[in-house]
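Enquirer: how would this look folded up:
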Amino acid sequence: MNQLDFGFGALEAEFWRLVFVMTRIGAAVVAAPLFGTAAVPPQVRVMVAGAIAVMVCAWTPVAAPANLFSVQGLVIVAGEVLVGLPMGFVLQLAFTAPVIAAEIIGGGMGMSMATAVDPNSGTQSPALGQYFAVVVTLMFLALGAHLQWLALVVESYRVFPPGATWLGAEKFAQVPAFASTTFATAVMIALPVSLILLVVQMVTGIVSRSAPALNLFALGLPAGVLAGIAALIVSAPVLTDQVSELIAAGVGAASDLLAP
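Expert: Below you'll find the model as predicted:
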C-alpha cells in the first residue's frame, strides 16, 4: 500500500496505478513536439497522458510500486521519467532541422530581421521558420508518425517494464548522435536555395561594380527576396522529400531506443 491511503480500496489502487503509468507517458509528451509545445495548455497534456495511460492500463499488466512514495518508489518513478524523455526529445530534434534551414535561407535572403514568435518554443524565430514548421507538422500528421510514436511509447512498457531496467548509457548516446542527422538534413534543405541566392548576390555585386550609380542595397535586397521566394517554390519537392525522410528517421531513432 502507498503511504497516502484514502480508504477507497481497489479503486484507489487503480488510481495510483494510473498516476504511475502517466509518469512515463507524461514525460514523453512534454518532451515531444506538437504535444509539448508552449501553445498547448498543461491541462490538455494531462488529458492526453491520462487517455493514453487508460489504454496502457487496460492492455498491459503494469503495476504501481507497493510504496510509491518511498525511496525505492521514487527511484522507480525517476526511471520512468528517464525512459519517456529521450523518446520525445528525439522527435524534437527532428523538428528543429527545418528551423535551422530557415535561419540559413533567411540570412541569405536578407530576411533575418523578419521574425515572429515560434509557438513551438515560445521564442523568436525567422518568418521562414514558421513556414517550415507548418510544413513539417502537416507532414508529420499526414504520414501518421504521431500514431507510430504513440505505439512506441506503449510498446516501451513491454521492452522496459517499470522498475525492471533503466536506459543504459549507450541508449542515451543515441539521442545526441541523431543530432548529426538533423544538421545534415538542415543543410540539404537549405542548399538549393542557398546556391541560387549565392548566384544572385554575385550577379548583384558585378552589376553594382559595373554601374556604381546603382544603389547596392536598393538592388540587392529585392533581388535576393524575389530569388529566394522563387527558389523556395522550385525546391518544394526537395523540402517534402527531406522532411519525410527526417520524420521517418526520427521515429526510427525512437524505435532504436527500445531495441535490445
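Enquirer: every contact and neighbour count from this point should use C-alpha atoms.
Expert: Fine.
Enquirer: and the strands in the protein, which stretches?
Expert: With DSSP state E as the criterion, the chain has strands at 115-117, 124-126.
Enquirer: dump the residue contacts of the residue sitting nearest the centre point of the chain.
Expert: When CA atoms, centre = their mean is applied to the chain, the residue found nearest the centroid is Gln92 (2.0 Å). When contacts are counted by CA atoms under 8 Å, 6 or more residues apart in numbering, Gln92 touches 31-33.
Enquirer: check Gly84 too.
Expert: 24-29, 153.
Enquirer: what does Met22 give?
Expert: 49-50, 52-53.
Enquirer: quick one: it from Ala51, how far?
Expert: 9 Å (CA to CA, to the nearest Å).
Enquirer: what do you get for Met113?
Expert: Counting by CA to CA - Met113 and Ala51 are separated by 42 Å.
Enquirer: one more sequence to fold, the one below, so I can look at both together:
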Amino acid sequence: MIEALAQLLGFSQAALLTGFTVFLRVGAAMALIPAFGEQGVPARIRLSAALAFTAIVAPLVAVPQATSLAGIALSLTLFSEIVIGLTFGFGLRLFIFALQVAGSMAAQSTSLAQIFGASPNVDPQPAIGHLFVVAGLALAATSGLHVQVAMGFVESYKVLPVGAVLGAGDAMEWGVSRVSAAFGMAFSLASPFIIAALIYNIALGVINRAMPQLMVAFVGAPAITAGGLILLFLSTPYLLSLWLTALQRYMATPFGG
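Expert: All right, here's what the predicted structure looks like:
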C-alpha cells in the first residue's frame, strides 16, 4: 500500500512539473492568441483556456523531467519558454493586425472611415477594420481555431523543444519576415478597395476636366460610398477565406518547420 502511494506521489509530482513547464509556453501565448487573448475576454476565461490547452498539449510533447518547481524557476527554461510562447502568440496576433491595417486602408480609400463605429471596449478602429476583425475572429473560431492552436503548440515543440533558446538573430529574422508578410497580406486584402478608389479618382479627374462647372465632389461622394459598400458586400467573404487559409497554413508550421 505504501509503495503504491509512493509511486502515485512520484507520478503526480512528475505530472505537475510537466504541466507547469508546458503552462509557461501556453500561458504566455494565450495573452496574444486571437479570440482567446482579446481585451474583451475576462482574465478568468483566459486562465481557464490556458489550463485547458495545457492539459491537452502536455501528454503529446516530450518534456525533460525537472527535480522541482524551484529548479525550473531558477533555470533558463522559465525565461526561454515564456519568450517562445510570446513569440508564438505574436505570430498569430499579426494576422489580426493585418485585418486592422487592411480595414484602415480600405476605409480611407472609399471614404467609409466614419460610417461604422468601433466597440468601446477595445481600441478604436476606423470603419471596415472593425468589421474585418470581428468577422475574421468569428470565421476562425467556427473553423476549429481551438484544435489548430493545440496542434500549433505541439508543432512548436518539434521545432523548439523545452530548453531550446530562441537566438536573437533567428528571432529578428523571423519577426521581420512575419511583419513584412502581415503588411503584404493587409495590402492584398485591401487591394480591391484601393483599385476601386484609383479608378474613381481618375474618372473624377477626367469629368472635372471635361466639365469644370460641375461640382464633381457632390456627385462623386455618394458614388464612392455606395460603391465601397457594394464592394465590401461582394468581396468580404472571398477576402476572409484567403485570410483564413493563410492563418491555417501558418498554424501548420508556426515557426517555419
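Enquirer: ok, back up a step: which of the contacts of Met22 of the first structure are still contacts in the second structure?
Expert: Retained contacts for the contacts of Met22 of the first structure in the second structure, judged by both residues aligned by TM-score structural alignment, their matches' CA atoms under 8 Å, are 49-50, 53.
Enquirer: how about TSV for those residues, with distance to Gln242 of the first structure and neighbour count added?
Expert: Converted to TSV, these look like this (distance: CA to CA, whole Å; neighbours: other CA atoms under 10 Å):
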residue	distance to Gln242 of the first structure	neighbour count
Ala49	30	24
Gly50	34	19
Ala53	33	23
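Enquirer: looking at the contacts of Gln92 of the first structure, which is nearest Trp59 of the first structure?
Expert: Nearest to Trp59 of the first structure, judged by CA to CA, of the contacts of Gln92 of the first structure is Ala32 at 23.1 Å.
Enquirer: now that closest one: how far from Ala53 of the first structure?
Expert: From Ala32 of the first structure to Ala53 of the first structure the distance is 16 Å (CA to CA).
Enquirer: now do Ala114 of the first structure
Expert: 42 Å.
Enquirer: for Thr60 of the first structure, same thing?
Expert: Where Ala53 of the first structure is concerned, Thr60 of the first structure sits at a distance of 10 Å (CA to CA).
Enquirer: could you do Ala102 of the first structure as well?
Expert: From Ala102 of the first structure to Ala53 of the first structure the distance is 37 Å (CA to CA).
Enquirer: likewise for Val200 of the first structure?
Expert: Distance, Val200 of the first structure to Ala53 of the first structure, using CA to CA: 54 Å.
Enquirer: then Pro162 of the first structure?
Expert: Separation of Pro162 of the first structure from Ala53 of the first structure (CA to CA) stands at 14 Å.
Enquirer: same thing with Met87 of the first structure?
Expert: 16 Å.
Enquirer: repeat that for Thr182 of the first structure.
Expert: Here Thr182 of the first structure is placed at a distance of 31 Å from Ala53 of the first structure (CA to CA).
Enquirer: got it, and Met113 of the first structure?
Expert: Remark: distance between Met113 of the first structure and Ala53 of the first structure (CA to CA) = 44 Å.
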